[in-house]
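Pasting the sequence and the predicted coordinates here, then a few questions.
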Amino acid sequence: MIQAHAVRLFTEHGYDATTVTDVAEAAGVSPMTVYRHFPTKEDLVLVDQHGRLVAERIVASSAAQPLVRRIGGALVDSATALTGRAPGDDLTASERFLLARLRLMISTPALRARHLDNQYALQQAIVDAIGDEATDPDTAFHVQVAASACLAAMHTALVRWAEDDGRTRLPDLIAKALAAAFGDDIVEGAGGIDISEPTGRAERR
């Protein structure tokens, strides 16, 4: 609820022009309550459940799969969980909220800088989710490289999604970005998405 008010105020009045006190007043709480849940102003935009969702899906995936397929599939599946839109449906409330947050991240220098920190944190969450499979330094390095490459593809998809006003489903865009980077077989079937059509259009089976 606090975050929803913050994103609305940042969108309506500008990130720099809106204070944490403004957010607290809109949410009907004290500034200390805001800081208890969001230690910095940037956190009001950047904090989400993405890292937890990605880690859960990697843990549930088969270790027999190629590493990039596991990570890519987790990114696509978590995007499906966060947005929740079926093909042909209008934007969900979750998608509209995520779009507003993304636009703020793209347009606000302070948020762009902190977003990079979030990418590092998500990369580490992926490495941690791989767990005992990445105990030796060489394997851990391999996981870090694979995670970083997948996250770069996802970031490109997120920016495109925001620029496109969410018209294409986010999981489909992430799948297409991963396929462009690693080949169609890396994400084929992830989240029920088929990116193998000659048109290059991602569709749900």
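Nice, I can see it.

hey, let's count contacts and neighbours off CA atoms from now on
Noted.

Quick one: the helices in this protein, in order.
Here the chain has its helices, by DSSP state H, at 2-13, 20-27, 31-37, 43-46, 50-60, 67-83, 93-107, 109-130, 137-163, 170-182, 184-187.

angle of the longest one against helix 109-130?
On the basis of axes from the mean of the first three to the mean of the last three Cα atoms, to 10 degrees, helix 137-163 is oriented at 140 degrees to helix 109-130.

do the same with the second one
Angle between the axes of helix 20-27 and helix 109-130 is 70 degrees (criterion: the same axes, to 10 degrees).

now do the fifth one
Taking the same axes, to 10 degrees, one finds helix 50-60 and helix 109-130 inclined to each other by 20 degrees.

which one is the spatially most distant residue from the centre of the chain nearest to, not counting chain neighbours?
Using Cα atoms, centre = their mean, the residue of the chain lying farthest from its centre is Ser30. It sits 29.3 Å away. Distances taken as Cα to Cα, 6 or more residues apart in numbering place Ala24 nearest to Ser30, at 5.5 Å, with adjacent residues excluded.

didn't that neighbour look like it was pressed against His37?
No. Contact criterion Cα atoms under 8 Å: Ala24 and His37 do not qualify, at 11.6 Å.

higher neighbour count, those two?
Shown here are Ala24 and His37; by other Cα atoms under 10 Å, Ala24 has more neighbours (19 against 13).

another one to put next to it:
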Amino acid sequence: MRKAAATRALLQEQAMALFVQQGFDETTVAQIAEAAGVSQMTFFRYFPTKDAVVFDDPYDPVIADLVAAQDAGLPALERVRLGLLAAWSSVPDPVDGAVRDRIRLIAGHTRLAAGIWENNRRTEDLIVEALTGTGVGRIEARVAAGACLGGLTAALLDWASAPDGHELRDRMNTALDLLGDSGGRGRRTR
């Protein structure tokens, strides 16, 4: 099991190094496999496509479980927000530029940027399933998940494109805090 995880991580590391160095479109699976010292067949055992190397996200089931674990008496938006805050607090902050490089790569590439929303849709589906499994209506679950994931995506892209010294965790927490404030603070009245 450890060898598989190490091979997967090495493939991702080598792929990102090549993507940053020569561009996503210019990098081939053969080059990634060669840089990692494995065959192309081995690459495809771990990733179905080159795009999948960029979008690999092992946290979706954890996020869904943490959303489902929130107090069922809370509004759906608050359950999603609190579940995502719990998920972010359990993930270590990136200590090098690899995550920022990955997000910049995605944001600067039309097809990959569209992939963010496809990746979010998969996460959203799991959150919706978790919420509806506890009695939340489908539309309420979908809107709550979409709002929170949209806020996180905006914060993530902003963090990657405009470094301002704030840690990723701080940026994500700020985005989720703003969604929590949607009940009134900061709204103008007429």
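Okay, I see it. Treat the numbers as computed from the prediction; the structure is a model and nothing was measured.

Show me what Ala162 of the first structure aligns to in the second structure.
Aligned by TM-score structural alignment, Ala162 of the first structure pairs with Ala160 of the second structure.

That match against Arg100, yeah?
Yes. When contacts are counted by Cα under 8 Å, Ala160 of the second structure is listed as touching Arg100 (5.0 Å).

Please pull up the equivalent of Gly73 of the second structure in the first structure.
Residue mapping for Gly73 of the second structure onto the first structure gives Ala64, with TM-score structural alignment as the criterion.

give me the number of residues near that match?
Quick note: Ala64 of the first structure (other Cα under 10 Å) scores 7 neighbours.

What of Ser182 of the second structure?
Ser182 of the second structure has 10 nearby residues by other Cα under 10 Å.

Now do the same contact list for it.
With contacts defined as Cα atoms under 8 Å, 6 or more residues apart in numbering, Ser182 of the second structure has no neighbours.

Tell me how far the most centrally placed residue in the first structure lies from Ala81 of the first structure.
Nearest to the geometric centre of the first structure sits His50, at 5.5 Å (Cα atoms, centre = their mean). His50 of the first structure sits at a distance of 9 Å from Ala81 of the first structure (criterion: Cα to Cα, to the nearest Å).

Next: Gly131 of the first structure.
Distance check for Gly131 of the first structure against Ala81 of the first structure: by Cα to Cα, it reads 23 Å.

Per the alignment, name the residue of the second structure opposite Leu173 of the first structure.
Counting by TM-score structural alignment, Leu173 of the first structure lines up with Arg171 in the second structure.

Quick check, that match in contact with Leu156.
Yes. Counting by Cα under 8 Å, Arg171 of the second structure touches Leu156, with 7.4 Å between them.

Could you find the counterpart of Phe97 of the first structure in the second structure?
Alignment note (TM-score structural alignment): Phe97 of the first structure maps to Ala98 of the second structure.

May I see the helices of the first structure organised as TSV, with distance to Ile193 of the first structure added?
Output for the helices of the first structure, formatted as TSV (distance: least, Cα to Cα, whole Å):
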stretch	distance to Ile193 of the first structure
helix 2-13	30
helix 20-27	39
helix 31-37	36
helix 43-46	27
helix 50-60	16
helix 67-83	9
helix 93-107	18
helix 109-130	22
helix 137-163	15
helix 170-182	7
helix 184-187	8
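
residue contacts, the match of Ala162 of the first structure?
Counted by Cα under 8 Å, 6+ apart, Ala160 of the second structure has contacts Arg100, Asp101, Ile103, Arg104.

conserved subset of these in the first structure?
On the basis of both residues aligned by TM-score structural alignment, their matches' Cα atoms under 8 Å, what survives of the contacts of Ala160 of the second structure in the first structure is Arg100, Ile103, Arg104.

which one among those residues gets closest to Arg122 of the second structure?
Ile103 (18.0 Å; Cα to Cα).

which ones are touching that closest one?
Leu156, Leu157, Ala160.

Count the neighbours of the second one for me.
Read that as Leu157 of the second structure. Look at Leu157 of the second structure: counted by other Cα under 10 Å, it has 16 neighbours.

With Ala64 of the second structure instead?
So Ala64 of the second structure, with other Cα under 10 Å, has 23 neighbours.

Next: Asp96 of the second structure.
Neighbour tally, Asp96 of the second structure, other Cα under 10 Å: 8.

any idea how far Ala5 of the second structure is from the counterpart of Pro31 of the first structure in the second structure?
The equivalent of Pro31 of the first structure in the second structure is Gln40 (alignment by TM-score structural alignment). Separation of Gln40 of the second structure from Ala5 of the second structure (Cα to Cα): 17 Å.

Val80 of the second structure too?
On the measure of Cα to Cα, Val80 of the second structure and Ala5 of the second structure end up 29 Å apart.

So which of the two has more stuff around it?
Val80 (31 against 11).

Not counting sequence-adjacent ones, nearest residue to that one?
Val67 (5.3 Å).

how many other residues sit next to the residue mapped onto Glu12 of the first structure from the second structure?
In the second structure, the residue paired with Glu12 of the first structure according to TM-score structural alignment is Gln21. Using other Cα under 10 Å, Gln21 of the second structure is surrounded by 11 other residues.
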